[in-house]
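Q: mind looking at a prediction? Sequence and model below.
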Amino acid sequence: MTSSPPALTRIRVGSAPDSWGVWFPEDPLQVPWDRFLDEVAEAGYEWIELGPYGYLPTDPARLADETARRGLRVSAGTVFTGLHHGPAVWEQTWEHVSRIAALTRDTGAEHLVVIPSFWRDDKTGGMLEDPVLTPAQWRELTTQTERLGREVRERYGLRIVVHPHADTHVDTPENVARFLDATDPESVSLCLDTGHYAYCGGDSVEAIEAFGERIGYLHLKQVDPRVLAEVVADGLPFGPAVERGVMCEPPSGVPALEPVLAAAQRLGVELFAIVEQDMYPCPPDRPLPIARRTRAYLRACGAR
């Protein structure tokens, strides 16, 4: 007889539109937003993210009503940025960020997930820019991200958490460490995505142990090592890699989530751990059974 793992008393689990195959505000291949809300609640989650701006209702009162009557609460909003381009993109970036930050604040959430822009087209694989930043671009990325963190905190009361992501300039363990070393902990925290970190060669437990004080948020997903090897060999961009099934249902992939969650619990701080199983595009009836099984798996890991 095996004993149950210790309860993860500091970890608040949730899910996101991403786990329902939602990548865009509107897309005929995606489930309607009300179906997502119905099913994420039915699967046993209490916390959700907003997903792409415009997918869920953007009127704060309506969104509050739709989530509350399903017993759901919002943990974060998400923005994409290209801050390594420097001050020239600030006004355009802030217009985009401020709209999403306002809605995020109005839901009662306290985090804004910031994803750097892609260096190659997510669908075609075409090169949009050099995958390696120059020293000057690194300076712009770090200083402008610090500025974003300060502005978002001062104006909206939110904490930015930067999300290392495949096919962006903040991806590998080396680039994540470089980014953290060059940014102010008071302004910039990290959203550690276990799937993307593994996709880019990292170990999430080692990351938590190495720079746990910088981690402000978690995304939970797993990578299929066999498919990842094919993706690397074929040089696939992230979108087609997802279509091939590189992100898989736990616990069938890597990293094992129980030790990741246990390491996060040892940090001694409250953390969200939001399930994000990239599945775009996917059949509309596929997400709910996976979400139910994933929620049961996380309970078995101690996430009550």
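A: Looks like it came in fine.

Q: okay, CA-based contacts and neighbour counts for the rest of this
A: OK.

Q: how about the strands in the stretch 1-150 of the chain?
A: Counting by DSSP state E, counting those that start in this stretch, the stretch 1-150 of the chain has strands at residues 11-15, 47-49, 73-81, 111-116.

Q: against residue 17, how distant is the residue lying closest to residue 22 once chain neighbours are set aside?
A: Ranked by CA to CA, 6 or more residues apart in numbering and with sequence neighbours excluded, the top spatial neighbour of residue 22 is residue 30, at 5.7 Å. In this view, residue 30 and residue 17 are 10 Å apart by CA to CA, to the nearest Å.

Q: higher neighbour count, those two?
A: Neighbour count, other CA atoms under 10 Å: between residue 30 and residue 17, residue 17 has more, with 27 against 21.

Q: against residue 274, how distant is the more buried one?
A: Per CA to CA, residue 17 is found 11 Å from residue 274.

Q: please apply the same query to residue 161.
A: Applying CA to CA to residue 161 and residue 274 gives a distance of 13 Å.

Q: got it, and residue 47?
A: For residue 47, the distance to residue 274 equals 8 Å [CA to CA].

Q: pull up the overlap in contacts between these two.
A: Residues touching both residue 47 and residue 274 by CA atoms under 8 Å, 6 or more residues apart in numbering: 13-15.

Q: residue ranges of the helices in the stretch 201-304 of the chain, please?
A: 204-211, 225-234, 238-243, 257-265, 287-300 (DSSP state H, counting those that start in this stretch).

Q: alright, now check it against this:
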Amino acid sequence: MSSSTALSRRGFGRLGASAALLSPLAGLVPQALAAPGDSPRSDGDPWLGLKVGVASYSLSKLSLDEAIKGIRRVGVNYVSIKDSHLPLKSTAEQRKAVVRKFRDAGITTLSCGVVGMNDDEASLRNAFEYARDAGIPTIVCKPTRKSLPQLDKLVKEFDIRLAIHNHGPEDQVWPSPLDAWEAVQPFDERIGLCIDVGHTARCGVDPAEAIRKCAPRLYDLHFKDLASREGKSRPVVVGWGVLDTLAMLRALLEIKYSHHVGLEYEAEMNDPLPGVAESIGYVRGALASLKS
């Protein structure tokens, strides 16, 4: 355990858990919660300008309405939509309707995915049409290397960003964000990365340093914690594992990161809200410690 991680637990662990479990799960919405379109940097912003939200994969076993209600209850107003809540095989009207439901609840959709991508042009085009119809600016994806030239054309045509998601040592194509970072350099700057901090650490790469290195093309982030950096590891509530939450948040603030910081909580998928709430509360407490 790093010294800053240990310090963060002693200094604000209880604050984070209390904020998450007592306030949001009691149905209370923090006063600082901004409406969509508000400037993220304002006096009293508990997120210090970061767009902290939830990857809806965390709530994939909940219905769309339950997921929306859950996101509101944990006190954030950004989401990355997984296809369990908006199927890729949907009509334009269905896509617009789902995003409208989030918007009406005060939740801004910043991305979608992870979307698997093969080399078939029709399939690739459908992913872009899906995002376009829903008004989603970024597709978190897992493409093949061979598809990158085709994707280069599509990001120019649709003016939609791609964020390649790394999946750790088991992934034969994109294990580390540094693999994606190197691969995207010859292509349009709208082809970038979604750093999964857990999979990054399991590759032996420091997530905070990866955030700094990949900053110019970092378009999404999956934020989490792990029981260990070895093997497949076990996901845990943020603040109870081995990842250095403070270091990652400092790096995001340093680079003035303006895209989604999506909590991806993969433990207790049948009952995710307590863990999601505690994780969000811990992040809020960590940011409070950095502000002071």
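A: On my side now, so go ahead. Keep in mind that this is a model prediction, so the values were computed, not measured.

Q: fetch the TM-score of the aligned pair.
A: The TM-score (TM-score structural alignment, normalised by the length of the second structure) is 0.72; 242 aligned residues with a CA RMSD of 3.0 Å.

Q: in terms of secondary structure, what does the longest helix anywhere in the first structure contact?
A: What stands out as the longest helix in the first structure, according to DSSP state H, is helix 135-156. Helices and strands touching helix 135-156 of the first structure, by 3 or more CA pairs under 8 Å, 6 or more residues apart in numbering; DSSP states H and E, are helix 90-106, strand 159-162.

Q: contacts for the helix or strand following the last one, please.
A: Which is strand 159-162 of the first structure. Per DSSP states H and E, the first helix or strand lying C-terminal to strand 159-162 of the first structure is helix 173-181. Helix 173-181 of the first structure has contacts (CA under 8 Å, 6+ apart) with 142, 164, 169-170, 197, 200-202, 214.

Q: buried residues, helix 173-181 of the first structure. List them.
A: Buried residues in helix 173-181 of the first structure, counted by 16 or more other CA atoms under 10 Å: 173, 176, 179-180.

Q: wait, what's in contact with the spatially most central residue of the first structure?
A: Closest residue to the average C-alpha location of the first structure: residue 219 at 5.0 Å, with CA atoms, centre = their mean. Contacts of residue 219 of the first structure were listed using CA under 8 Å, 6+ apart, and they are 191-195, 273-276.

Q: now do 10 Å
A: By CA atoms under 10 Å, 6 or more residues apart in numbering, the residues touching residue 219 of the first structure are 13-16, 163, 191-196, 272-277.

Q: quick one: the aligned residue in the second structure for it from residue 273 of the second structure, how far?
A: Matched by TM-score structural alignment, residue 219 of the first structure corresponds to residue 222 in the second structure. Distance, residue 222 of the second structure to residue 273 of the second structure, using CA to CA: 17 Å.

Q: now for residue 17 and residue 274 of the first structure: what residues contact both?
A: Common neighbours of residue 17 of the first structure and residue 274 (CA under 10 Å, 6+ apart) are 48-49.

Q: which of the contacts of helix 173-181 of the first structure count as buried?
A: Buried, going by 16+ other CA under 10 Å: 142, 164, 169-170, 197, 200, 202, 214, out of the contacts of helix 173-181 of the first structure.

Q: I'd like to know which of the residues you listed is nearest to residue 228 of the first structure.
A: For those, the minimum distance to residue 228 of the first structure (CA to CA) is 9.7 Å, reached by residue 200.

Q: that closest one against residue 171, yeah?
A: Yes - contact criterion CA atoms under 10 Å: residue 200 of the first structure and residue 171 qualify, at 6.1 Å.

Q: find residues that contact each of these two.
A: When CA under 10 Å, 6+ apart defines a contact, the residues bordering residue 200 of the first structure and residue 171 alike are 164-165.

Q: contact partners for residue 288 of the first structure?
A: Counting by CA under 10 Å, 6+ apart, residue 288 of the first structure makes contact with 19-20, 36, 38-40, 42-43, 294.

Q: again, 7 Å this time
A: When contacts are counted by CA atoms under 7 Å, 6 or more residues apart in numbering, residue 288 of the first structure touches 39, 43.

Q: do the one 3 residues further on as well
A: When the contact criterion is CA under 7 Å, 6+ apart, the partners of residue 291 of the first structure are residue 43.

Q: just tell me what it corresponds to in the second structure.
A: Matched by TM-score structural alignment, residue 291 of the first structure corresponds to residue 276 in the second structure.

Q: distance check, its match against residue 199 of the second structure.
A: According to CA to CA, residue 276 of the second structure stands 19 Å off from residue 199 of the second structure.

Q: try residue 273 of the second structure
A: Between residue 273 of the second structure and residue 199 of the second structure the distance is 22 Å, computed by CA to CA.

Q: what's the counterpart of residue 43 of the first structure in the second structure?
A: By TM-score structural alignment, residue 43 of the first structure lines up with residue 74 in the second structure.

Q: next, count neighbours for that match.
A: 30.

Q: pretty sure residue 281 of the second structure sits against residue 12.
A: No - using CA atoms under 7 Å, residue 281 of the second structure makes no contact with residue 12, being 9.8 Å away.

Q: between these two, which is the more surrounded one?
A: A direct count of neighbours by other CA under 10 Å for residue 281 of the second structure and residue 12 places residue 281 higher, at 29 against 21.
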